[in-house]
Structures are given as structure tokens and as C-alpha cells.
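**Q** Sequence first, then the predicted structure:
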Amino acid sequence: MLSELPARAVRADDALRADTALRHFRRGRPVLWQGDFHGARQLLHAIGRRTRDVPLLKMLLIPLDADYTVPLRRAPDVRAACTEAFGTSTEPKAIPLRELLGVIGAHEWRIKGVDVPVLGAKIHPHYGVFAPIRQEYLDLVAEAPVPEGFTAFDIGTGTGVLAAILARRGARTVIATDVNPRACVCAHENLSRLGYRVEVQERDLFPAGQADLVVCNPPWVPGRAHSELELGIFDSDMLDRFLDQLPQHLTPAGEGWLILSDLAEHLGLRTRESLLESIGRAGLEVVDRLDTRPRHRRAREDETTSLWRLQMARSRPAQ
């Protein structure tokens, strides 16, 4: 995130060593970099080998002029990327290098897009919107059985990629929602570009009414996001809130599709038993589960991504 140039920051250049930088960070003093831009990247990498503490890693700051120019040797032109992420600027600022690298990466993805074979097209993510780099979950949504002429909600649509798949599969109507205004703009642009008639609404979870199919791909890891770029990965309560509210938004024979990796289980942050308890507590039951292995090179070898097909439990009256 952007901040005013910090008065307490240590001014440093390429002579600064990683251990010294960490000592400054642990004393609550950020470093405002004055040296070569690539030297800053090397320093951040060296610090990252010593600690995984995200708040500490964000204390290496890069200066930005009023027009988002980086006044450092060998610095890239980040003006367009920063304007997309933060809007126009009128004052000099500082930004954590870790954040700036994410802004640059998001800008590059937005320009070139992400190939989505199940759509035969590209999706263009915006800054702060989760990009569909891992695509095994898209294949699950493209292959799971759907009734003819179904209506659908896509909860937490992000780039709109799942809404596009549902529309491509013949949904009579699709409503896509997201609490993030950036995501709503991104989804609308992608869906319009692809020619799909999907209504995009800025909402916290559900739109009004019921649907035959309600799809949700919540953040897979319980926890707190440290930046906008992590909002699609970490969340503390979206999963439980989705399950609790799902029954009232399903038609009597409708299904909820929960798309979830078991990564949190491998990390000891959630158990399979607690997930099943949350499903049952919401008055839902599992009618099927489709599993697949991730293909992304950064995924764990023992990780499984699942599409949980949920319906209202037979003992629960339809709402």
C-alpha cells in the first residue's frame, strides 16, 4: 500500500546487507531504498531467505515521485501499473517493494491475459483480483453435471471466469457477485469482451432470490490477507458464511458447488471433519465430490482440489 515518505525510515543503498536491514525492521524502522532498483530486489530476496514474516518483508520501501516514476537507477516504468492500481497521484509516496512487484505483475497479466482453454479465450485480471493461473478447478466446473436450462449464481466472481463457464454451459441466467468493486469492474469487462450476458452485482456474497446452481470458489486458506493481492487466497470467514446462507438461496432441488483445495488441511489450518461439520450445521449434505490434482508447478504434490456438490439435507424443509 502507498504511504507518505516516512520520516523515521533509514535511507540506504546497495551497501546495506540483509542482516542489517532485518535489524532495522525488527526495531520498527523501515528502509527507504536509494540505490539500484535491481539491488533492492536482490536484498528483498536475501531477506526472504531469512524470514517469512510478511510485515517485516514489507518494510523495504521504494520511493515514488508524484507521477509514479521510480527515481532509482535501472528502475522500470511503473506509471501505468500504479495508476491502474491506485488511481492518479499528486504527491511523492513510498511503497513496499514486495507490493510494487505485485502491482507490476498484475499489470502484465492484465495486458497479456491468462489463457483459459475451457473457454477457448483469455481472461484479463485486474490488480487486486485473483487471477485464474491454477485452472484445475475450472475444469471441474466445466465437467460437473448440470440440469438443462438452469439458473446460476457465481459468488465471489473475481475475474468472472466461472460465470463465463456457466454461461457457456447453457445457463438460462447467471448473476455474478463480488464484494470487491475492482472485481466487479474486472468481471464486467471480461464477460462483455467474451460476449456473455451475465449480470454483475457488487454484493457481500448472495444476490436476492434463489438459483438452481450456486457456485463459490472461496479463498482456500483461513487467515488474514496482508494486501489486496492476497484477498483471493486468505479469508477468515467467507467459507462458513457461504455455507450458512446457501440453503435460503437454493431452489428446492438446487445444488451448491463449493470449490476448495485441501491445502489448508495439509497446513493444519482446517480439518476435513470441521469442514463436514460446517456443511451439516448449515442444513446441507454432500451428494457427490469431484476431485482433481493441481497441475501448477507451485502446488503441493499431495494437494487435491475438490468440487463439493451440496444439496439441502433431506431432514431440512425447503426454504
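**A** In hand now; what should we look at?

**Q** Please make it C-alpha for all contacts and neighbour counts, starting now.
**A** OK.

**Q** quick one: buried residues of stretch 244-263?
**A** For stretch 244-263, a neighbour-count test (16 or more other C-alpha atoms under 10 Å) marks 244, 246-252, 254-263 as buried.

**Q** Let me fix that, I meant to ask about stretch 40-53.
**A** Within stretch 40-53, the residues that qualify as buried are 40, 43, 44, 47, counting by 16+ other C-alpha under 10 Å.

**Q** Show me where this protein has its strands.
**A** With DSSP state E, the ranges of strands along the chain come out as 10-12, 31-33, 60-64, 93-96, 114-116, 121-123, 151-155, 173-178, 199-202, 211-216, 250-261, 284-292, 305-312.

**Q** now, which of the buried residues of stretch 40-53 sits nearest residue 211?
**A** Closest approach to residue 211 among the buried residues of stretch 40-53 (C-alpha to C-alpha): residue 44, at 47.5 Å.

**Q** before we go on, here's another structure to hold up against the first:
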Amino acid sequence: MNQTTPLNWEENGKQRTASWRAEHTPPKRVVLADDTLAADTAYRLACEGTGLLWKGDFQNARLLLQAMVRRLDKPAKRKTRGKNQADAPVDPATGFHAHRLAQSQRSRVLNSLLIELKDDYSIALRRAPDVKQACNEAWGRGDGQNGVVPLRVLQGLIGAHEWRKNGVEVAALGGTDQRIHPHYGVFSPVRGEYVDLVAKAPLPAALQSTSLAFDIGTGTGVLSAVLVRRGVERVLATDMSDRALSCAKDNLQRLELTGQVELLKTDVFPPGQAALVVCNPPWLPARPTSLLEQAVYDEGSQMLKGFLAGLASHLCPGGEGWLILSDLAEHLGLRTRAELQGWIDEAGLKVLGRLDTQPRHPKAQDATDPLHAARSAEVTSLWRLGV
């Protein structure tokens, strides 16, 4: 969040300024909008890059946003083509980048509808919800200044608050408490298939003499919790994100596992060696455009390469590295299996085995999804690697 960026607009003949509370660049032009604004006009202004600072009924702002979504989703009219003309085939990588560009443009348009927050995160609009707790969880205590946030981002904060309050059931945890509570900006373990792989893979024999595991990029702490529930006596979990470390600490306290898991802020590996090193890096080599996307996209596969390159020196004799990775990037033409195997070989590693599973998330079954061909063929694997 870029709280230091000021957003300026004119209201009642006076210049107003507030902090911009969103990750993306604020609009250069802002106009006031209320219940009299027609959806077509709002959509046109948003497409032109104009921010719409809402001054009407809050629930009507929600309805206007839904109307803008419908206009974005309306199928474009296709140009008439000659009888012998056929649609040029699009390779998967080109299709993926076109999809990302469309997502970016869609986000820019929908994030044009803005809500002003007071310095205590309250909203001075009719029928506005109380979002103070959601904002405090995401941003910390207010800085004494009014702020402006896209309504769509505010809805994300409210959704993140509900996820954090209710938690996500993770059957692989076993025991009486099987819920993980993700925080704002920390990727939720809603894709349980990769957690199931960690719960089912055979533990390396080296753990019998050195019962220590490293959890690289711990996020919510779910994999650390699964390893401890499986009998690993001690886990050292790392992450570079303060949000993730705070989230993992909260979950481990809820599960009463803080005595077995130590959290450390560091880039990839902690010092020393372990009998098991687990890593679930971002699966797609592309540039993230938001905080949450950092769990999915990693430009140049930097974390994946770093994990493989440093793994051998952090394994004790007989130890294993578990790499959890989807092959979606291969189906999208963003990375080849030969490249992955080459990085494994260059690191002095060998493949001891591999466990595969099919994705269970809804998009894998959604034929209307632009990436359906790749998603329907996707396989998530746990690669057991040794020196």
C-alpha cells in the first residue's frame, strides 16, 4: 500500500487531499460522483482513466460497480471476416500474456470507483458498513489522515477479514483443529491438493536422527503445521514478508505449535542443514502486480532457481528437498520441463521420486476460462530431491 501518495480533488470549491490507500497508481484526475451518475457515463469515465470519488449511498456504489462489471463482461462484437479467413492460432504464451493484459485493464477500470475513509477508517456515507476492523487488520492503526481507497479494494479487505475470522478447513492437518486463518495479503491454502501431497509423501529416513525440517516461504504456516502433526519434532520456517510471518505466528499459536516451529525472516534458506527442506514457490514466471500475486507469480522463476541452487548445501546426509510445483507454466509455454530438469541437474540434485495430483479448484472445470486448456491439463507435483 502506498499511503504516502497524496490524492487531490476539488470539492465545494476547495482543494482536498487524502492519502492513497492502494497498491496501484492513483488516477491523475478525480471527479465527484453520486446516485445521479448513469452507469454508462461512469463506465466511460473509468475507461478514460478518471477516478470517481463516491458521495452518494454506499449500497448504490456497490450496484454501480456491478453494472460496470457487466459492461466489461459484455461480449465484443466481432468484425465480419471473409469466407476463407480463419482466426490465427494463438500460442499458449501469447494467450497468457494477452489474458494478463486484459486482467490489468479490467482492474484499472473497476478500481476507478473510489471511497473516502476518515482517519479512523470510518465511512461518512449512507448505509456504509463498519470496516474499521478490516482496515486495521490490513493496514494497522490509522496515521491520522483521511484516505481514499477503490471500492473494489475495500471489498477485498472485507473479504480478507471474513477469511481471517472464519478460517479455511485443511483436512490434512488432522487433529481436532483443522483450520488455517489467512491474513490480508497472504495467500490462502484454498488449493488443498498441494497440502495433501505434503501430508502423504514418505518422510525421509534422515528425520529419525535429525528431526529438523525447513519450510521455505511459509506463508500462512500451513505446511509447517502439517509437518509437525506428522511427527517432525522441529521446523524452522522462513519468509521475507512481515505479513506472512505475522500470519504464520497467529496460526501456529491457534494450533498450539509454537514450541515446535521457529519463524525467521530471511531470503530463502535459514543457516544450517536439515533432514527435510520443503518449498512451495510461486508457480508462474511472470511479474506480480499486487501483494497477493507474489504468491503466484515470480518473474524469471527467481525463488524456484534459488531454492534448487542452494538446496544441496542445506541438506544433511540422507536428507530430502520437497519441491511443490504445478506444471501449469509448461502448458502455458512459460517454462519447459527440460529447463526445470536442467536447473535440478545444475544444482547437483537427483530426483528420488515424484507424487502427482490433479487440481480440484473450480477453474480447472470452467470451459469459459481463457486459460482452460492449460488448467484442465495441469498436474501438481511434489518432487523428492536428493544430493
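**A** Structure received. All values derive from a computational prediction rather than experimental measurement.

**Q** Including distance to residue 226 of the first structure, could the buried residues of stretch 40-53 of the first structure go into CSV?
**A** Supplementary listing: these in CSV, determined by distance: C-alpha to C-alpha, whole Å:
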residue, distance to residue 226 of the first structure
40, 21
43, 21
44, 17
47, 18
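
**Q** Looking at those, which are in helices?
**A** Counting by DSSP state H, the buried residues of stretch 40-53 of the first structure place 40, 43, 44, 47 in helices.

**Q** Name all residues that make contact with residue 167 of the second structure.
**A** 179, 180, 181, 182 (C-alpha atoms under 8 Å, 6 or more residues apart in numbering).

**Q** for residue 9 of the second structure, same thing?
**A** When contacts are counted by C-alpha under 8 Å, 6+ apart, residue 9 of the second structure touches 15, 16, 17, 29, 30, 31.

**Q** Name the nearest residue to the fourth one, ignoring sequence neighbours.
**A** Read that as residue 29 of the second structure. residue 50 (5.2 Å; C-alpha to C-alpha, 6 or more residues apart in numbering).

**Q** The first structure: which residue goes with the one you found?
**A** Applying TM-score structural alignment, one finds that residue 50 of the second structure aligns to residue 29 in the first structure.

**Q** Distance of residue 85 of the first structure relative to residue 221 of the first structure?
**A** Between residue 85 of the first structure and residue 221 of the first structure the distance is 24 Å, computed by C-alpha to C-alpha, to the nearest Å.

**Q** now residue 162 of the first structure
**A** According to C-alpha to C-alpha, residue 162 of the first structure stands 20 Å off from residue 221 of the first structure.

**Q** that older thread, looks like the residue nearest to residue 29 of the second structure contacts residue 31 (just checking).
**A** Yes: if you go by C-alpha atoms under 8 Å, residue 50 of the second structure and residue 31 touch, sitting 7.2 Å apart.

**Q** The two: who's more crowded?
**A** residue 50 (20 against 15; other C-alpha atoms under 10 Å).

**Q** Not counting residues beside it along the chain, what's closest to the counterpart of residue 247 of the first structure in the second structure?
**A** In the second structure, residue 247 of the first structure lines up with residue 312, judged by TM-score structural alignment. Nearest residue to residue 312 of the second structure, sequence neighbours excluded (C-alpha to C-alpha, 6+ apart): residue 387, at 5.8 Å.

**Q** I'd like to know how many residues surround the one you found.
**A** Residues lying near residue 387 of the second structure (other C-alpha under 10 Å) number 19.

**Q** now do residue 82 of the first structure
**A** 22.

**Q** again, but for residue 21 of the first structure
**A** 21.

**Q** gap between it and residue 263 of the first structure?
**A** Taking C-alpha to C-alpha as the measure, residue 21 of the first structure falls 32 Å from residue 263 of the first structure.

**Q** With residue 165 of the first structure instead?
**A** For residue 165 of the first structure relative to residue 263 of the first structure (C-alpha to C-alpha), the value is 24 Å.

**Q** Now check the second structure for the residue matching residue 260 of the first structure.
**A** Checking TM-score structural alignment: residue 260 of the first structure goes with residue 325.

**Q** Pretty sure that match sits against residue 382.
**A** Yes: assessed by C-alpha under 8 Å, residue 325 of the second structure is found in contact with residue 382 at 6.5 Å.

**Q** Centre of the chain to the helix or strand containing residue 100 of the second structure, how far?
**A** For residue 100 of the second structure, the enclosing helix or strand under DSSP states H and E is helix 92-110. Distance of helix 92-110 of the second structure from its chain centroid, counting by C-alpha atoms, centre = their mean, to the nearest Å, is 16 Å.

**Q** for stretch 223-232 of the second structure, same thing?
**A** Distance of stretch 223-232 of the second structure from its chain centroid, counting by C-alpha atoms, centre = their mean, is 23 Å.

**Q** What span of the first structure is that stretch aligned with?
**A** The aligned range for stretch 223-232 of the second structure is 162-171, by TM-score structural alignment.

**Q** how about the nearest residue to the residue nearest the centre of the second structure, chain neighbours excluded?
**A** For the second structure, the residue sitting closest to the mean C-alpha position, by C-alpha atoms, centre = their mean, is residue 292 at 3.2 Å. Nearest non-adjacent residue to residue 292 of the second structure, counting by C-alpha to C-alpha, 6+ apart: residue 185, 4.9 Å away.

**Q** The aligned residue in the first structure for that neighbour - how many residues pack around it?
**A** Mapped onto the first structure by TM-score structural alignment, residue 185 of the second structure lines up with residue 128. Residue 128 of the first structure: 22 surrounding residues under other C-alpha under 10 Å.

**Q** show me what contacts the aligned residue in the first structure for residue 297 of the second structure?
**A** By TM-score structural alignment, residue 297 of the second structure lines up with residue 234 in the first structure. Contacts for residue 234 of the first structure were tallied using C-alpha under 8 Å, 6+ apart; they are 219, 220, 221, 222, 223, 224, 225.

**Q** Fine by me, we can end here.
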